[in-house]
Each structure stands twice: as structure tokens, then as C-alpha cells.
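A.B. asks: sequence first, then the predicted structure:
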Amino acid sequence: MSIFLGIFTFMCLFPFAYVILISFTSEESIVRNGFQIIPEAWSLDAYRYLWHMKDQLFQSYGITILITVVGTVISVMMVTFYSYAISRQQFKYRRFFTMFAFFTMLFSGGMVPTYIVATQFLHIKDTIWALILPLAMNAFYIIIMRTFFIRSVPESILESARIDGAGELRSFFQIVFPLSLPGIATIALFSTLGYWNDWFQALLYIENPSLIPLQSLLMKIEANMEFMRQNTEISAMQSSLFDTIPADAAKMAMVVIATLPIAVSYPFFQKYFISGLTIGGVKE
């Protein structure tokens, strides 16, 4: 069993380690020998190429960190409040709001109505909120937290708090919230990954260069490199410039830049994440 787990762990970690190795490989070596586990020639050209865009990269990093932190907090609060309400027996409209959330998992208005609501009614186009609000509420997270609240927060504890004079908000923050950290950490991790990796909202709503998040910026950089590679006319006109671009190595470097921060932060969530995934695993 330990050997199997070791092999599985290696299979999970090797692709990312391989990407890191390729990002430090010289472009000439990649062109001549293809991708190798042990590069023939090491180089920092890919990172030097990206460093020339450091101002925009750092700005996009800041935007991504901002929307990830703020968006995760807003998403967690909205999801937990909604889930807590529909998990309590004394809330007489819980069935309606449960089906209301579940219905959105099966059917959605589509891209065009969503765009119209965001731009014509909410007026959030080209603002930071266009990167936060569309992803703030998720019906799947609501169902997860509803199940967690039902199984992990006994009604007797809340009843005792009400007898002592605690209101709903005080009961939630002082009793429910501490008991629900595994479930909250689980949806917080899902939300963090969603915000960090999102590029589609920027494609739809953002035109201001100062609001472009990291993933969208990296996609534009990659698209520009591909355009220069495929357009033979431009390549002929600017051959000296094009030859200095470490295209393949730069792509891997972009993967490292985009993935490494979230990969490093994952171990801090792991304990709660595993606990949250076992919700409902034991039947009493």
C-alpha cells in the first residue's frame, strides 16, 4: 500500500516538477532535443523575458491577490449564511430556498443574460467587482455547507444559546462558525482556486489594462508569442527579435508563476480540506 501511495504521489508531483525543469531550459536545447527530464543546457532566459514585463506582471499579481482574498471572503460569507439558513428546521422557507439554489445547478440563464445583468443593471463592467461578484455565489458550495451544518451543528447547542439570550448572529459567529471550520475551509479553498485561476470574467468585462488579472495577462502574452511564431511575415521582418524569445520555456515559466503561489498555500488548507471532504462519510 505504501509503495502504491508513493507511486501515486510521484505521478502527481512529477508533471509540475517537469514543468519547472523545462522553464529553466534554454530555448536552443528545446528546439534541438525537445523536452528532456535533464536539460542539455540550463538558462534563465524565460524568466528574464518575463522580467521585462515586471511592472504589468506585478500589477496583475496584485489584482489577482486582491480579487482572490476579497472574493473568497465574500463568497464564504454569502455561502455560509445562505446554507446555515436553509439547514435550520425552524426556517419555514428552507425547502423553497434549497430548491431555488439546486435549480441553478441544473439550469442557468446563459452568458448573454448574465452579461446584460452585469453591464446594464449592476454597471460593474471595467471595475474590480466584475472579477468578484459573478463568482461569489455557487450552488454546489451551498449544498456542501448545508449538509455540513445539518450533520455537524446539533440543534440542541443552538437551542441552548437561544435560551441564554443569544441572537442568530451571535450564535452563528460564536458557536456555528468555530464548529464549521473544516467545511468553511473546504469551500474557501474551492473559492480561492476559482478566483485565482479565473480569466474568463476579465475577457468579458475588463478593458482597462490596470485591472487585468494574472491569468488573463499570461494568456495574452502566450497569444502574442504564438502570433509572432505563426505569422511568417512578421517573423521575417523581426527575425532577430523573434529569435531571442524563449517561447516554449516562457510558457512553462508562466505556468510556474501562475501555479506556484497557490500550490505553496495548499498545505495550510489540507487538514481542514480533508476533514471537509469526509462530510457525511460516517452514518450515526
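C.D. replies: Cool, the structure landed. Being a predicted model, the structure only gives us computed values, none of them experimental.

A.B. asks: okay, CA-based contacts and neighbour counts for the rest of this
C.D. replies: OK.

A.B. asks: from what I see, Ser216 and Trp199 are in contact.
C.D. replies: Yes - counting by C-alpha atoms under 8 Å, Trp199 is a contact partner of Ser216 at 4.9 Å.

A.B. asks: helix, strand or coil for Ile124?
C.D. replies: At Ile124 the chain is in coil, as set by DSSP: H, G, I helix; E, B strand; the rest coil.

A.B. asks: doesn't Ala130 make contact with it?
C.D. replies: Yes - contact criterion C-alpha under 8 Å: Ile124 and Ala130 qualify, at 5.3 Å.

A.B. asks: find the residues that touch each one of the two.
C.D. replies: Jointly contacting Ile124 and Ala130 under the rule C-alpha atoms under 8 Å, 6 or more residues apart in numbering are Ala118.

A.B. asks: which one of the two has more residues nearby?
C.D. replies: Using other C-alpha atoms under 10 Å, the more surrounded residue of Ile124 and Ala130 is Ala130, with 21 against 18.

A.B. asks: neighbours of Met252, how many?
C.D. replies: Neighbours of Met252 (other C-alpha under 10 Å): 22.

A.B. asks: ok, now the one 10 residues further on?
C.D. replies: The tally of other residues near Ile262 (other C-alpha under 10 Å) stands at 15.

A.B. asks: and it, how far from Ile63?
C.D. replies: Per C-alpha to C-alpha, to the nearest Å, Ile262 is found 15 Å from Ile63.

A.B. asks: span of stretch 152-168 from start to end?
C.D. replies: 17 Å.

A.B. asks: I misspoke; the intended subject was stretch 276-284.
C.D. replies: Stretch 276-284: ends 17 Å apart by C-alpha to C-alpha.

A.B. asks: so how far is it off the chain centroid?
C.D. replies: Stretch 276-284 has its C-alpha centroid displaced from the chain centroid by 25 Å (C-alpha atoms, centre = their mean, to the nearest Å).

A.B. asks: just stretch 136-155 next, same as before
C.D. replies: On C-alpha atoms, centre = their mean, the centre of stretch 136-155 falls 20 Å from the chain's centre.

A.B. asks: ok, now stretch 204-222?
C.D. replies: Distance, centroid of stretch 204-222 to centroid of chain: 16 Å (C-alpha atoms, centre = their mean).

A.B. asks: do the same with stretch 19-36
C.D. replies: Chain-centre distance of stretch 19-36: 28 Å, with C-alpha atoms, centre = their mean.

A.B. asks: span of that stretch from start to end?
C.D. replies: Stretch 19-36 end-to-end distance (C-alpha to C-alpha) = 10 Å.

A.B. asks: alongside the first one, take a look at this:
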Amino acid sequence: MNAKLNAVTPLPPASHTRIRENSLVAQILIHCFFVLACAACLIPLILVAIVSFSDEQSILANGYSFFPDKFSLDAYRYLLGDSQRLIHAYGISILVTVVGTLTSLLITSLLAYPLSRKDFPQRNLLAFFVFFTILFNGGLVPWYLVYTNLFHIKDTILALLVPNLLMSGFYILIMRTFFSNSIPGSIIESAQIDGAGEWRTFFRLVLPLSLPVLATIGLFTTLGYWNDWFNSLVFIYDNRLISLQYLMTKTLLSIQFLQSNTQNSNTGKLLSEMPTETVRMAMAIIGIGPIVMAYPFFQKYLVKGLTVGAVKG
């Protein structure tokens, strides 16, 4: 009896004070850690933005600095010299990113949902084929020949949508795990009892309950489409179809080519007037702008979609 009384005896006030102090110290340390981590992410971005608005000669003389001697818009004037081409490339990138992300989410969810259903025959075999594509691929040359000689998508907008980006086995497995662990089978059975077919159940019930994983996969797919320049390099020869990232890459390669051929007097004069260092930073700012603004809208779903889809509840 005495042992039970001692077991439920409340802690003295001094112990509560120590616990609160330790908790406060822990919270301060955690906040300091995240402040430092946030600063480590933001400071390089701020430096890139400042350098892009700096004068080229001050950068060459003093290096990168948060407090440049002179600000200048020469880098942006150089990039916007052919503004029509830049705006067109922006339009291509936005179109490909929006259409590709929505199509990818639809196809991925349509494949992941049957794999999550225990009553789907041969689902393990099909899941193995999906997993196999993560481990092995046919190589660059067969990949190119299939899309050019079999599907004939060279120099079309499909070349920016389909290869490598439209469907990923890794995203399919993440979405399948989310469907398996987060969509109760009883809800699907109730819908079937009420007379709902498979399509109606999927679009009216499963997808609305899967916003976290859809937003997470959608964010990753959006980043993949927006940052892609390789498909434009390999498949696109028409300058009207190149993406923004490839246009920036071509500009950077042109600058590097000019720098490697400074023996020519005309080239040397051109390089002396060209803001080469600040142009690199301006291209980074122009390229990441839309994604930086879109990311906060996905952030609240990002962690939830990954954790719920990866940990069995």
C-alpha cells in the first residue's frame, strides 16, 4: 500500500522548475538550430541576388560581396536584350510544367491505386515491374532511338513532356503506399455497397482524401519539369520549342565559348563589355523565380504526404 502511495506522490515544486528550465533550454537550442539552418539556405540565395545586381567590374576587382561598390542592371539588360525569345521560352516551360505535372499525377495515381488494392490480381507482379524500372534502364542510345524512331516525338512538344519525366516508379511506389495505409478499405467497401463504380470511387472518394501525397509528388514533378534542359538538348532543334532552362544553358555555353577564344581582338572587346559573372547569377534568379513563389503553397502538404505515405499507420 505504501509503495502504491509513493508511486503516485507528485514531484516537488523544485523538480517541476527543473523540468520547465530543461524544456526551455531544449526549445531555445532547437530554435537556434533551425535559425542557423534557415540562414544557411537563405544566405547563398541572397548573395546570388545581390551579385546579379552588381557591377561587373567591381565583381572582377573585389569578388562577390553582400555590399558591392556599385549596383548595375547590365546583366538583366543583357538577358532581356532578346525579351521576346525569353518570354516565349518562359511560356514553353510553364506550359510543359503545368500539363506535364497534371498528366503525370493522373497517370501515376491511376497505376498506384490498383497496386494498393488487395483484391487486384497479380498486383505484386506488376509492382515488381515498376520497381525493376527504378533499378535498371536500357541506356541512353536505346532511350533516344525509341522516342525518335518508334514514337517520332523529336522536335515536338511531346519531347519535353514524355521522356524520363511523365512517370517515375519511385513516385508510383510512394503513392501506392499512401493509398494502402491512409485510405481505409471500409470506405471503399461502403462506396461499392452504395453502388459507386471503380471510376466514381477513385475520382470522388480516393483522390480528395489523397491531397497530401498528390501535392508532394506534384511538387517533385513540377521541379523536374521546370529544371529540365536535357530533353530540349537531345530532341529539340526548333528554337521555338526550347525551354527556359535550355535557353539559359545555351547563353551560358556561349559565354564560356567566348571566354575560351579571347585571342580574337573582336571577341576580347566583346567580352570586356559583357557582364559574364553577373549574368550567371541573373540567370539563376530568373530560372528559380516561379518555383520559389510556388513552393510555399506545397509546403504544408510536403512532410505530411511523405511521412503518411512511408510509415504504416
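C.D. replies: Sure thing, it's come through. Here the structure is a predicted model, which is why all the values come from computation and not from measurement.

A.B. asks: overlay them and tell me the TM-score.
C.D. replies: The TM-score (TM-score structural alignment, normalised by the length of the first structure) is 0.97; 283 aligned residues with a C-alpha RMSD of 1.1 Å.

A.B. asks: distance check, Thr68 of the first structure against Ser191 of the first structure.
C.D. replies: 8 Å.

A.B. asks: and these two? Which one has more around it.
C.D. replies: Ser191 (25 against 22).

A.B. asks: what residues in the second structure pair up with the helix or strand hosting that one?
C.D. replies: Per DSSP states H and E, Ser191 of the first structure falls inside helix 181-197. Under TM-score structural alignment, helix 181-197 of the first structure corresponds to residues 211-227 of the second structure.

A.B. asks: now the matching stretch on the first structure. Mean distance?
C.D. replies: When the first structure is superposed, stretch 211-227 of the second structure averages 0.4 Å from its matched positions, counting by mean C-alpha distance after the TM-score superposition for the first structure.

A.B. asks: who touches that stretch?
C.D. replies: 93-94, 96-98, 100-102, 104-105, 161, 165, 171, 175, 178, 245, 291, 295, 298, 301-306, 309.

A.B. asks: quick one: buried residues of that stretch?
C.D. replies: 212-219, 221-227 (16 or more other C-alpha atoms under 10 Å).

A.B. asks: cool, and stretch 149-156 of the first structure?
C.D. replies: 149-151, 153.

A.B. asks: cool, stretch 120-135 of the second structure as well?
C.D. replies: Those buried within stretch 120-135 of the second structure under the rule 16+ other C-alpha under 10 Å are 127, 130-131.

A.B. asks: which residues in the first structure does it align to?
C.D. replies: Using TM-score structural alignment, stretch 120-135 of the second structure pairs with 91-106 in the first structure.

A.B. asks: tally of neighbours for Tyr272 of the first structure?
C.D. replies: 18.

A.B. asks: next: Tyr205 of the first structure.
C.D. replies: 19.

A.B. asks: show me what contacts it?
C.D. replies: Per C-alpha under 8 Å, 6+ apart, neighbours of Tyr205 of the first structure: 125-126, 130-131.

A.B. asks: nearest to Ala249 of the first structure among the residues you listed?
C.D. replies: Leu131 (29.2 Å; C-alpha to C-alpha).

A.B. asks: what residue of the second structure matches up with that closest one?
C.D. replies: So Leu131 of the first structure corresponds to Leu160, using TM-score structural alignment.

A.B. asks: am I right that that match is in contact with Phe230?
C.D. replies: No - between Leu160 of the second structure and Phe230 there is no contact under C-alpha under 8 Å: 9.1 Å.

A.B. asks: neighbour count: these two, which is higher?
C.D. replies: Leu160 (30 against 14).

A.B. asks: in space, what's closest to that one - neighbours in sequence excluded?
C.D. replies: Asn231 (5.8 Å; C-alpha to C-alpha, 6 or more residues apart in numbering).

A.B. asks: ok, now which ones touch the residue mapped onto Gln215 of the first structure from the second structure?
C.D. replies: In the second structure, the residue matched to Gln215 of the first structure (TM-score structural alignment) is Gln245. By C-alpha under 8 Å, 6+ apart, Gln245 of the second structure lies in contact with 226-229, 287.

A.B. asks: and Gln245 of the second structure, which of the three is it?
C.D. replies: Criterion first, three-state DSSP; result for Gln245 of the second structure: helix.

A.B. asks: that one and Phe257 of the second structure: what is the separation?
C.D. replies: Gln245 of the second structure is 18 Å from Phe257 of the second structure, by C-alpha to C-alpha.

A.B. asks: what's the answer for Phe202 of the second structure, then?
C.D. replies: Following C-alpha to C-alpha, the distance that separates Phe202 of the second structure from Phe257 of the second structure is 53 Å.

A.B. asks: and Ala7 of the second structure, by the same measure?
C.D. replies: 78 Å.

A.B. asks: what's the first-to-last distance across stretch 137-154 of the second structure?
C.D. replies: For stretch 137-154 of the second structure, the first-to-last residue distance is 20 Å (C-alpha to C-alpha).

A.B. asks: which residues are contacting it?
C.D. replies: Stretch 137-154 of the second structure is contacted by residues 159, 163, 235-236 when judged by C-alpha under 8 Å, 6+ apart.

A.B. asks: map Lys269 of the second structure across to the first structure for me.
C.D. replies: Lys269 of the second structure maps onto Ser240 in the first structure, by TM-score structural alignment.

A.B. asks: actually Cys38 of the second structure, sorry about that
C.D. replies: In the first structure, Cys38 of the second structure lands on Thr9 (TM-score structural alignment).

A.B. asks: A strand includes its match, no?
C.D. replies: No - counting by three-state DSSP, Thr9 of the first structure falls outside a strand, being helix.

A.B. asks: let me know how buried it is, in neighbour terms.
C.D. replies: Residues within reach of Thr9 of the first structure, counting by other C-alpha under 10 Å, total 11.
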